[in-house]
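Trainee: what's the 3D shape of this:
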Amino acid sequence: MDKDAERVHHPYDDAIIITLLIADYTTRRMLINNDSLVEFLYYPAFQQIRLGRDQLCPINSPLVGFRGMKVQLMGTITLPVVVEAYPQQIIKEVSFLVVDCSSSYNAIIGRPTLNSWKAITSTYYLSIKFPIEYGVGQVQGDQLAARECYLAMLAMD
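Mentor: Have a look, this model is predicted:
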């Protein structure tokens, strides 16, 4: 375990930010949030994946952000997500709420997906481990990206 900690610059309180393959598009700056009850895909990332708005399923439920602001929901979409590289990978369909608001993240992965991966997250090691057919797969968080996202969010405020 201590070998895993060598990859991380201590002390810190950084978020777990990872890269995943969503619908065959490498998507960086994905926040892992154990508190989120849904998965979010921000509209700019949705556009980068080159998906059409006609592929979204409409949704008529309001979403209120942390500051009490209403967030524009574009719709929902289910997309294949690949975690890590073969042979230590898992592939799952993930249902995202597509939102049109500013964020330094491209997406937020919450509890439903983490549970479907049977994932264990570690903020200390900035990593996620999950069972695969022959052992344990792991995705390492990107500490530099976490700090860049944090600073970008501060600048937006």
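
Trainee: Please make it C-alpha for all contacts and neighbour counts, starting now.
Mentor: Fine.

Trainee: Please enumerate the helices of the chain.
Mentor: For the chain, the helices defined by DSSP state H cover 2-5, 43-48, 111-116, 143-156.

Trainee: what's the closest of these to Val64?
Mentor: For the helices of the chain, the distance to Val64 is smallest for helix 43-48, at 16.7 Å, taking CA to CA.

Trainee: Please generate a structure for the following sequence too, so the two can be compared:
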Amino acid sequence: MKRVMVDQGSGAYIMYLDLFKGLNLKLEDLTAYNSPLIRFEGKAIIPKGQITLPMQSDPEVDFIVVHAYSPYTAIVTRPWLHALGAVSSTLYVKVKFPSGDQIEELVGSQSVARQCMTAAILH
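Mentor: This is a model prediction of the structure:
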């Protein structure tokens, strides 16, 4: 997955509809999720539903699927970082976590992070 935001201040896993469709998932795969979400600018979004998917860090993660503009494809959160035993750095756009007897590293791109931030601000 590209353009994934690591949000240390949230507990909700969000998946945007373009990634949902890109994974060849169908709306019939969703379960009901009836709570609206509030965007950064204060507008409410009604989720399409929720889907449980396996991830390497957790046996399963419940993603809330939304149809809204975002430069990101998904948002992962504190519980994901905690499950990995990870440390994230916004300065270096990295997440480091133990894996067996070594330290794994997920490296983002500062230029892509800047583009996403600019796109979100301009939208």
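
Trainee: Quick one: closest of the helices of the first structure to Thr26 of the first structure.
Mentor: Nearest to Thr26 of the first structure among the helices of the first structure is helix 43-48; the distance by CA to CA comes to 9.9 Å.

Trainee: now for the closest one, which elements pack on it?
Mentor: Applying 3 or more CA pairs under 8 Å, 6 or more residues apart in numbering; DSSP states H and E, we find helix 43-48 of the first structure packed against strand 90-100.

Trainee: who touches the corresponding residue of the first structure for Leu53 of the second structure in this structure?
Mentor: In the first structure, Leu53 of the second structure lines up with Leu79, judged by TM-score structural alignment. Listed by CA atoms under 8 Å, 6 or more residues apart in numbering, the contact set of Leu79 of the first structure reads Ile22, Ala23, Glu93, Val94, Ser95, Phe96.

Trainee: With Lys94 of the second structure instead?
Mentor: By CA under 8 Å, 6+ apart, the contact set of Lys94 of the second structure is Ser88, Glu105, Leu106, Val107, Gly108.

Trainee: of these, buried ones?
Mentor: Neighbour-count burial (16 or more other CA atoms under 10 Å) applied to these gives Ser88, Gly108.

Trainee: before we move on, the earlier item: what would the contacts of Leu79 of the first structure look like in CSV with distance to Asp35 of the first structure and neighbour count?
Mentor: What follows is the contacts of Leu79 of the first structure, written out as CSV (distance: CA to CA, whole Å; neighbours: other CA atoms under 10 Å):
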residue, distance to Asp35 of the first structure, neighbour count
Ile22, 22, 21
Ala23, 25, 16
Glu93, 20, 15
Val94, 17, 19
Ser95, 17, 18
Phe96, 16, 21
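
Trainee: so where do the strands sit in the first structure?
Mentor: 17-22, 25-32, 39-42, 63-64, 70-83, 90-100, 107-109, 120-122, 127-132, 135-140 (DSSP state E).

Trainee: hey, which of those strands is tucked in deepest?
Mentor: Most buried of the strands of the first structure by mean neighbour count (mean count of other CA atoms under 10 Å) is strand 107-109; its value is a mean of 24.
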